[in-house]
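Asks: For reference, the sequence and a predicted model appear below.
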Amino acid sequence: MPPKRKAAAAVVAAVIESDVSEGGEGGDSDGFVPEESESEDSQPEMEVEVDGGKNVKPKGKATKKKAPKAAKENGDGEGEGEEKKKPAAKRKPVKKEPEEDDEPRVRAPEFNSSYVPIPFKGRIGYACLNTYLRTSVPPVFCSRTCRIETILKQGEWTTAGLPFVQSLALQNAKDLSTLIRWNEKYKIRFLRISSEMFPFASHAKYGYNLDFARETLGEAGKLAMKFGHRLTTHPGQFTQLGSPRPEVIKASKKDLEYHSQLLSGLGMEGQADKDAVMILHMGGMFGDKGETLDRFRKNYAGLSEDVKARLVLENDDVIWSVHDLLPICEELNIPLVLDYHHNNIIHDESMRAGTEDIQQFFPRIKATWTRKGITQKQHYSEPCEGSVTGREMRKHSPRVLNLPPCDDTMDLMIEAKDKEQAVFELYRRYGIEDGGGAKEVAPHERSDDNRPPKKGEAEREEVPEEELGMGGPEGRVYWPLGKEEWLTPRKRVLKKKEVEDLEDGAPVKSTRGKKVKKEENHDKEAMKEEDNGEEAPEPMPTKKARRKNGVKKEDDGEEAPEPMPAKKARRKNGVKKEIDGEQQSTAPPPAKKSKRAAGPSKSITSTSTLITLPYTNEKPRRGRSAKEIVHPPPPTSLMDPESSGLSDLDIMDTEDVAVVVGEEGDV
């Protein structure tokens, strides 16, 4: 046995012996391998990896073991000079099978109030996007954006990039007026404007002023004031005034100024302008809530007066509860937005989930609004069905089924996936606003947009811009839960068709439309021939059917020739075919001559067995039998240097393999 293997075996044996004697897992509790059978100079030491006491294997290169210095001085290695024990050997974690829990997952119970604010006198709204208008042709929405890379591809920033971004923003602002008119038609008078209306307006490098869109924004603001609609915004999650990073504070202040300029650009006056607020989350905790609140106080004091007049705080579903935010809102005169859904996920330990216990804070929360003369608003949403954990509950359900026990005069923002359809659902459920006057859409049919006609359809008259996406004269804009595909044309679905298997008469389902089409065309041609008095020829079965079933056709009483074996099988088994009663030679083809400079070439052949392969220089084409192929005479054996065209052959012993090698090693 080589020395290294012998050393490894000795070390492994020592480890196993120690494991058995001490009952440990491959050594003592510190992972130290005892050295009972080893002297300091006898054998090299190797690292040993222990896997849960089951597998012990050497790891890495062998290193010569050195005697501990203290042990040499003290003789027995005990006392103060005792060698420091090695760290425990790394053990691979054992993946435990999850224990089966027969008990079903159950969410903590909610204690809800029985009060329902009906009749509801406030305004109910949705956030940012209208699903019906978004699927119109052309689409109507207020969040067109792009990537900075796309902006830079337009050319120089001032002459090409900025005008490109501003064109997107102007279209967004223009569609805001369409959204307001649509909402008024269906009695929805509360809307949250998308923060992406002006792409990159608050960017540190590519930001810009909104004065170019003041006229377009002003038209939307006039409509909102005329119809008595409320418009608000909600800056994103990265806008945090409690962050410890100065760059984040700088970007947050710039983003708040952008939202303030957007709302001011609407040109609304009086109560409509006061009610145009910006909802903000406190953000992260950054280690300590108290320090975060102190930073928020400091940064809030540095905001402009217009931002302060519009800024409101909202409890979130991760860190900050109503208990955390209500005191600082009362201190800094900031209105607090109560989100019922967030409160069910994050709330103080003294409270229970649901709408019952939170009502004790209603008077204090309302006072934060009346103190500034702003109409109070709240947020309501519901978790998806079956959600249990906090992470699962954060996802909003497509629609809501209940009204919270709020004041019947306040404004209520519904945060749901189906947007305006969730408002219609509440209208229908509680008889609010006569359901908004929205009727159910006709599946996959729309007459209120300029969708191009399908193939074979007559062209329709172009819908005027003011009627685009308005639901037509009947107001068909409501789609049932889970039927969003009704808003778009029906997709063409290729169904599987049954075709007859002409061999045994059994029906065969074809999964490819092209094959079905070929069968249909063949049937049509056969019918034509029958009409002319001619018998239609029986079609050949499909290639797949022949291969799968191994069908042997009998034509005119003659058995079809046996199919040629696969190329791989011929090479592997050395098959010798008989064609026309003659045995075909199976000698291998002649070696290809190298295009390199002429010179002596070499070959390596077997002295025991030369493998013979079937040879032909032509493959049968479709419609041509193997009998029609003319095979050239087989080449002479490679064992004859003169006939093979090779010179200076070197014959070597190999394992039953014949290989031809050129001068430079080409095979």
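Replies: Alright, I've got the coordinates. Since the structure is predicted, the reported quantities are computational estimates derived from the model, not experimental observations.
Asks: alpha carbons only for contacts and neighbour counts from here, please
Replies: Noted.
Asks: Tell me the helices and strands packed up against the longest helix seen in the chain.
Replies: Ranked by number of residues, the top helix in the chain under DSSP state H is helix 162-185. Packing partners of helix 162-185 (3 or more Cα pairs under 8 Å, 6 or more residues apart in numbering; DSSP states H and E): helix 148-153, helix 214-227.
Asks: Could you dump those into a markdown table with distance to H396 added?
Replies: As requested, the helices and strands packed on helix 162-185 are exported to a markdown table (distance: least, Cα to Cα, whole Å):
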| stretch | distance to H396 |
| --- | --- |
| helix 148-153 | 31 |
| helix 214-227 | 28 |
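Asks: take the one below as the second:
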Amino acid sequence: MNIGYACTPLKIHNKTTRTFTLKNYTEEKLIECIKFNLEDLYEILKYNAYNDIFMFRISSDIIPFGSHEINKLNWSNIFKDDLKKINDIITKNSIRISMHPGQYTVLNSKNLSTVEKSINDLEYHAKFLDSISNDKSNKIILHIGGAYDNKKDSINRFLNVYNSLSKNVKDRLVIENDEKNYSIEDLLYINEHVQIPIIYDNLHYLCYEGVDTDSFKILNSIKDTWKKRDGKIKVHYSQQAIDKRIGSHSNTIFINSFLNYLKSIKDFDIDIMLEVKDKDFSSTKIVNVLKELNNTLDESNKLSALKTYEFYLKERNLELYNEAEYILYENGMIEFYKFIDKCASINIDEALSLKALKEFYLCTEKFLSKSEITHLNKLFKNNDVYKAKEYIIKISRRNKLDDNLKNYFLHNI
């Protein structure tokens, strides 16, 4: 079982979403953006592999204007060495990658121009994946699209367009249930006609059906849509955010709910893409839980987990850190994370938060410029904890201070 997250890690400064506006387009800017995006993709994959995160969704923005007619650049040739380097780290570590085109890539649209642009977008995504991996288990995830007041006709439009796609795209494409238009049952109907793998999203299922379900039943119904060449069944897992609109992703993956999910899918060997706001924090959380269940957890995992949440605990209650440390070493990682989850409901004490922030700042001050220090001290003087955290994140990314970014409490999640 592999665990992954989408697009941009929080714990390191690297990102693959550099772009610019169309009106400012120049080939020089495009080349510069692609260069930095590819360099950072390599660093992200290296970081993920080091932390036993072997799944990753690559941003569609990795090549700015990837499917736009303005982009005539032969990027796959210009950056062949960078792409080969990325291929090597993917292959060496058996990392499973994917891409997920956005809401404007709609194959069943009634607008022919939209369909044409959508096909071009899928060709771009397939080309990029082909440039870094020959493994066809690395997929492009797509929703069916709109229902347009007639689901049957809309499905038929999807089928007709799908049948016109290149083999390259078909080899990569998988479909996912959504929260309001197309259910797992609808996707199974589509699969009967075009044999396309199905991704099960548990939160989308809950939104569409209005009730939760036994994930075993769903996985059992879709397992045969995944052939050997497609790799292991892949699912999207998320949890409903408290007090947010239905379908909103939670800030973190809460362990009790995940363990219940894990119990329901125990008979399947699947890969799980986490869709959650704290991204690689939750990925590490789940990786550590699986390690403990498999008796492969080591001391470094414990030390890292404790350091990650140190100030998160201290800004709520000074005793919480000592309690968490005791739980971790006496009761184990799973109980430690349950305790961390419980602490999420404890209100932050403003005075303690400021104290924790200043304690943290003392460890960071030597890496900052005079102007950065002056601005931070101004925020401290105004007791503006939220903005101080945001500013530390900003300057930590700018100055590549990844040790700062690994502190959960800074991210205002």
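Replies: Great, that's in hand. Note that the structure is a prediction, hence the values are computed from the model and not measured.
Asks: thinking again about what came up before, which stretch of the second structure lines up against the longest helix of the first structure?
Replies: Aligned by TM-score structural alignment, helix 162-185 of the first structure falls on residues 27-50 of the second structure.
Asks: In the second structure, what sits opposite G354 of the first structure in the alignment?
Replies: Using TM-score structural alignment, G354 of the first structure pairs with D212 in the second structure.
Asks: now that match, what's its secondary structure?
Replies: coil (DSSP: H, G, I helix; E, B strand; the rest coil).
Asks: Could you check how far it is from S154 of the second structure?
Replies: According to Cα to Cα, to the nearest Å, D212 of the second structure and S154 of the second structure sit 26 Å apart.
Asks: what's the burial count for N55 of the first structure?
Replies: When neighbours are counted by other Cα atoms under 10 Å, N55 of the first structure registers 10.
Asks: ok, which stretches of the stretch 301-413 of the second structure are helices?
Replies: Along the stretch 301-413 of the second structure, counting by DSSP state H, counting those that start in this stretch, helices occupy 310-314, 318-331, 333-343, 350-362, 370-381, 385-398, 402-405.
Asks: what's around L352 of the second structure, how many residues?
Replies: Neighbour tally, L352 of the second structure, other Cα under 10 Å: 17.
Asks: same deal with E559 of the first structure?
Replies: Neighbours of E559 of the first structure (other Cα under 10 Å): 10.
Asks: just to revisit the earlier point, neighbour count: D212 and S154 of the second structure, which is higher?
Replies: Legend: neighbour count by other Cα under 10 Å for D212 of the second structure and S154, higher for S154 (20 against 13).
Asks: State the distance from whatever residue of the first structure lines up with the more buried one to Q261 of the first structure.
Replies: Using TM-score structural alignment, the partner of S154 of the second structure in the first structure is T292. T292 of the first structure is 27 Å from Q261 of the first structure, where distance means Cα to Cα.
Asks: now swap in E385 of the first structure and tell me
Replies: Separation of E385 of the first structure from Q261 of the first structure (Cα to Cα): 40 Å.
Asks: wait, doesn't H341 of the first structure sit right on Y380?
Replies: Yes: using Cα atoms under 8 Å, H341 of the first structure is in contact with Y380, at 6.2 Å.
Asks: Tell me which of those two has more neighbours.
Replies: Ranked by neighbour count (other Cα under 10 Å), H341 of the first structure and Y380 place H341 first, with 23 against 20.
Asks: residue range for the one helix or strand that one maps to in the second structure?
Replies: Taking DSSP states H and E as the definition, one finds H341 of the first structure inside helix 340-345. Residues 202-207 of the second structure are matched to helix 340-345 of the first structure when aligned by TM-score structural alignment.
Asks: Stretch 548-558 of the first structure now?
Replies: With TM-score structural alignment applied, stretch 548-558 of the first structure matches no range in the second structure.
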